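Chemist: sequence-free structure coming up:
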């Protein structure tokens, strides 16, 4: 009788999962570098100083179309010459760009880190900020869309994770 292991049967387990200690180190490291829209929104909504600043690294046209309330606008290309004038190196910076399909926030985070700033990238970018039904600002004023049920529980404060 031949015994077939699950790893031989499906692509999920074809490469075995990491040992628990390795997995914990990997996921802890991921949280060092990343945050998400829900956590940023929650920290900002709590009032007072959240302990970080939010930086929108997109173009002016993109910023005008919509941005996180209270964010600082600094396109990635301008970070080397303007970051130290606009930001305090003792305050962590959370970068965002358009969407998960865009690596602009990653490039902005790299540029800031190379200048000596503490930085995290906000996963999901402005797209998921808007899709989660969070308020945002445009060149015309405040705006808020309906929550997309594919990205956040409708009517709930957060996803509970």
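Modeler: Good, I have the coordinates. This is a predicted model, so every value here is computed, not measured. Residues are numbered from 1 along each chain as shown.
Chemist: from here on, just use CA atoms for contacts and neighbour counts.
Modeler: Fine.
Chemist: for the residue sitting nearest the centre point of the chain, helix, strand, or coil?
Modeler: Central residue of the chain (CA atoms, centre = their mean): residue 122, 1.1 Å from the mean position. Secondary structure state of residue 122, per DSSP: H, G, I helix; E, B strand; the rest coil, is strand.
Chemist: the longest helix in the protein is where?
Modeler: helix 20-33 (DSSP state H).
Chemist: list the buried ones in that helix?
Modeler: By 16 or more other CA atoms under 10 Å, the buried positions in helix 20-33 come out as residue 33.
Chemist: hmm, who's touching it?
Modeler: With CA atoms under 8 Å, 6 or more residues apart in numbering as the test, helix 20-33 has contacts from 119, 120, 121.
Chemist: next one for the comparison:
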């Protein structure tokens, strides 16, 4: 008795359709390695890195040079000063958090060009890439927060 492979339950797309889909996927995503190479070489013209979680998460660890635009606070007014010619690369905690998706969606709906960083700050740090942190007072004790801090 032969069994059909589960991996082929849904047949693969023809190469042209697959290429179009994958190209579109890459048009919406950036991986941490490409981003860190840009940051270390100074080739970051044309985009801004955006932390879409709460200010507390931004303060605790962020990608160098990122700005904080919590997705929950995004409105036409709050983003009115952003340059519409730039691409906004949104990130959040990890693949288990969708704050980057929510932030990118809000920005896109407001007319901005967007991408997401694959894996968020968790993938960034797991790769050993640098982060910036705000200095905390020595008596500071953080309050418990949701794990994804969005």
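Modeler: Perfect, I can see it now. No experiment lies behind these values; they were computed from the predicted model shown.
Chemist: surely the residue nearest to the centre of the first structure meets residue 39?
Modeler: No - applying CA atoms under 8 Å as the test, residue 122 of the first structure and residue 39 come out as separate, 9.1 Å apart.
Chemist: could you pull out the strands for the first structure?
Modeler: Assignment of strands within the first structure using DSSP state E yields the ranges 34-36, 53-56, 72-73, 93-96, 119-123, 136-138, 141-143.
Chemist: which part of the second structure matches the shortest one?
Modeler: The one in question is strand 72-73 of the first structure. Against the second structure, the aligned range for strand 72-73 of the first structure is residues 67-68 (TM-score structural alignment).
Chemist: compared with the first structure, how much does the matching stretch deviate?
Modeler: Its matched residues in the first structure lie on average 0.6 Å from stretch 67-68 of the second structure after superposition (mean CA distance after the TM-score superposition for the first structure).
Chemist: what residue in the second structure is paired with residue 88 of the first structure?
Modeler: Per TM-score structural alignment, residue 88 of the first structure is aligned with residue 83.
Chemist: kindly apply the preceding question to residue 130 of the first structure instead.
Modeler: Match for residue 130 of the first structure (TM-score structural alignment): residue 125.
Chemist: not counting its neighbours along the chain, what's nearest its match?
Modeler: In space, and not counting its chain neighbours, residue 125 of the second structure is closest to residue 131: 7.5 Å by CA to CA, 6 or more residues apart in numbering.
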